[in-house]
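Chemist: Sharing a sequence plus its predicted fold:
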Amino acid sequence: MTMLDAPPARTLNSLGFAKPPRETRVVAAMSGGVDSSVVAAMLKREGYDVVGVTLQLYDHGAAVNKPGACCAGQDIHDARRVADAMGFPHYVLDYESRFRSAVMEDFADTYLAGATPIPCVRCNQTVKFKDLKRVAEDLSADCLVTGHYVQRLEGDGGPELHRAADASRDQTYFLFATTHEQLSYLRFPLGGMPKSRVRDLADELGLRVAAKPDSQDICFVPNGKYQDVVEKLRPGAIEPGEVVHVDGRVMGAHNGVINFTVGQRRGLGIATGEPLFVVKLDAPNKRVIVGPREALGVSRIALKEVNWIGEQVASEDDLNGREILVRVRSTREPVPAKLAIDAGWSVLLDVPEEGVAPGQAAVFYDPRTTRVLGGGWIMATQ
């Protein structure tokens, strides 16, 4: 066959498949918010075979009128209304039991252990990118799409996870546990857009959720009172104890370590002539350790459950000493560090960071690009 006889190259559609949108089945994860609604409606307008799926994750009756919630009550109704208006099927799946065991109970146990959980990561890691992916595959979908503000870019070694084009909306911190297999199946159509454009699209598409507020706080925590959730899930487990200075002095008493987090200054319940901060939570001994600001500095972070989605390496040892940027809280900018792999994974910070809390995530980024390299759960600090 000569070059003149060769068939023309097939053009990839907007989701990266070499076939027309009408032949591409897409399962859209719909929380009922503006982002996921725009994703589903936009792809339907482009001609894709869209199937909307909403997971009912917790008691919807308690959240019908809760602004900024997701995956319950009014939000399920909003998702269904978008699907009806755009003319694609929509299913609601009851995942309340799975969500409780995989996310809510882990949330309570993490707090009681003196750590600060991130339930959104656990939800993505288990219910959404594992269970919902299986549902999408059962529906013979080519991919699962979500409204996350992250970018999936094709690299030499396959798909890569990158920060969103709109840095103020970037959600890569919450997706560090995404695996290579999941990333191959996932698509994030909003990753290259600013939030303002998404709102405009919602108006153009005639979606009634166009002006709906963004989700705030943790979806299953009413009014931000996470202590109430912990008490409900683990009755009687919240116990009082002592507030102790790093020098050993007993400064006062507290009514439960879950009421504190590393780096906290206000609300310590003790009178002192110097500003004090929570330095450590000693849950087994029911102690809140406080000290001066200089005691907050952390230079080494020990990790567990590390997920690496960077370049392929022969072994973990090849990553020892690898220069990275690391983000230790979702609201902070990544800072320079190095990986240390000996008895386990650790991050060595170039400059000590304050307020690094066990239970949070340390997310790795390539210092030369916007690529996410992975991350792990903070287990201990030095």
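Modeler: It's in.

Chemist: alpha carbons only for contacts and neighbour counts from here, please
Modeler: OK.

Chemist: Now do the helices in this protein.
Modeler: Per DSSP state H, the chain carries helices over the ranges 34-45, 73-86, 96-99, 105-112, 119-123, 133-138, 180-185, 195-204, 226-233.

Chemist: what's the most buried one of those helices?
Modeler: Of all these, helix 34-45 has the most neighbours on average by mean count of other Cα atoms under 10 Å, namely a mean of 24.

Chemist: orientation of that one relative to helix 73-86 in degrees?
Modeler: Angle of helix 34-45 versus helix 73-86, following axes from the mean of the first three to the mean of the last three Cα atoms, to 10 degrees, is 20 degrees.

Chemist: try this one next to it:
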Amino acid sequence: MKVLAAMSGGVDSAVAAARAVEAGHDVVGVHLALSRMPGTLRTGSRGCCTIEDSMDAQRAANVIGIPYYVWDFSERFKLDVVDDFIAEYSAGRTPNPCMRCNERIKFAALLEKALDLGFDAVCTGHYAAIVTDADGNRELHRASDWAKDQSYVLGVLTAEQLAHAMFPLGATPSKAEVRAEAAARGLSVANKPDSHDICFIPDGDTRGWLAERVGTATGDILDRDGNRLGSHEGAHAYTVGQRKGLNIGYPSPDGRPRFVLEVRPVDNTVVVGPKEALDIAEIAGSRFTWAGLPPADAATPFTCEVQIRAHADPVPAVACVRDGELLIRPDVPLNGVAPGQTAVVYVGTRVLGQTTIDRTVSAVPA
């Protein structure tokens, strides 16, 4: 096959590209220039997609012996990921930009261009596996190394995208083995730190970054009964489950800490309360997709597991499609779920689908 290897400049994508070559594919490497500030340099292990990463990717491609290109996707990235991030926070939701990047950049814009150029598949260094069933249908599954499993952030992929996706690291027992393989291949990225945090906020100061773009506006911090406890300088700076930075100035009547329970952007208020009020008995979202074939009868409740964060443990649940929403009821309450987060549904190791959470139902009524 003719394969386009997305090379971030990290060790995982470099080894994935090398394995694709060894499997006999005709491989071309490409680095996505996503930053609108091309002079941006990496800070420690924060961020990705910088000039330094591009140079690391080129060195890896040279060692592997494949053609290498840099494609400028910065405008598309700004519109589909950065601007979406700002809009979601402004609406009181907590988005996951990595999900949007996989959905709209790596497996939409990139795949679309790859297919137009005659490529058969896009290869990435994600830790996930694709399994083909007896009828030839492709399914997305967890990686063999659950500690590094990245199937959660790939939950947005559709059947059409899975048909052209390749994850050579899915069966690798550990990240240590990938680094050892990179060293054996002579790849200089063998010991390069993993990137973390939000790539377009490399200093990690999400609140400050949002304040510069959304602005500040004083609003009230309320308890669940509507009593005013204090003030803030912008509801967009808060997210459900947050404990620090409330600046209320005095303890609750029972002396226990308070957490953000709700963000109301319309009237610029933040609602706080006890930790137990963060327990959620039901989540639902209308923006759902299936990763491969959907359930035979999605309207009939089916057992599954739900995961609401990339590194969270899956929780047994019952799900169904009702009134245009994917409705999920966990067997035990989920804690600190915010609208805008992504809920990924699993059946065993298989990723069945996902939804962006629009609403939640508390297990502890006010």
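Modeler: The structure has been received and is ready for your questions. If you're wondering where the values come from, they're calculated on a predicted model, not measured in any experiment.

Chemist: tell me the contacts of residue 65 of structure 1?
Modeler: 73-74 (Cα atoms under 8 Å, 6 or more residues apart in numbering).

Chemist: and the gap between it and residue 120 of structure 1?
Modeler: Using Cα to Cα, to the nearest Å, residue 65 of structure 1 is found at 21 Å from residue 120 of structure 1.

Chemist: Make TSV from the helices of structure 1 and add distance to residue 149 of structure 1 to it.
Modeler: Shown next, in TSV, are those (distance: least, Cα to Cα, whole Å):
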stretch	distance to residue 149 of structure 1
helix 34-45	9
helix 73-86	19
helix 96-99	23
helix 105-112	24
helix 119-123	14
helix 133-138	18
helix 180-185	14
helix 195-204	9
helix 226-233	26
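
Chemist: Quick one: closest of the ones you listed to residue 378 of structure 1.
Modeler: helix 105-112 (11.7 Å; Cα to Cα).

Chemist: The closest one vs structure 2, average distance?
Modeler: Compared with structure 2 after fitting, helix 105-112 of structure 1 has a mean deviation of 0.7 Å; criterion: mean Cα distance after the TM-score superposition for structure 1.

Chemist: can you tell me which of the helices of structure 1 comes nearest to residue 293 of structure 1?
Modeler: helix 105-112 (23.0 Å).

Chemist: once the structures are aligned, where does that closest one end up in structure 2?
Modeler: Alignment note (TM-score structural alignment): helix 105-112 of structure 1 is matched to residues 83-90 of structure 2.

Chemist: What are the contacting residues of that stretch?
Modeler: Against stretch 83-90 of structure 2 from outside (Cα under 8 Å, 6+ apart): 94-97, 210, 213-214, 235-237, 265, 340.

Chemist: run the last query once more with 10 Å
Modeler: The contact list for stretch 83-90 of structure 2 (Cα atoms under 10 Å, 6 or more residues apart in numbering) reads 76-79, 81-82, 91, 93-97, 100, 209-210, 213-214, 234-239, 263-266, 268, 339-340.

Chemist: so how far is it from its chain's centroid?
Modeler: Offset of stretch 83-90 of structure 2 from its chain centre (Cα atoms, centre = their mean, to the nearest Å): 15 Å.

Chemist: got it, and stretch 135-142 of structure 2?
Modeler: With Cα atoms, centre = their mean, you get 21 Å for stretch 135-142 of structure 2.

Chemist: what comes up buried for that stretch?
Modeler: Neighbour-count burial for stretch 135-142 of structure 2 flags 138-142 (criterion: 16 or more other Cα atoms under 10 Å).

Chemist: quick one: buried residues of stretch 320-339 of structure 2?
Modeler: 320-321, 325-330, 333-339.

Chemist: of the contacts of stretch 83-90 of structure 2, buried ones?
Modeler: Buried, going by 16+ other Cα under 10 Å: 76-78, 81-82, 91, 93-97, 100, 209-210, 214, 234-239, 263, 265, 268, 339-340, out of those.

Chemist: Good, wrapping up.
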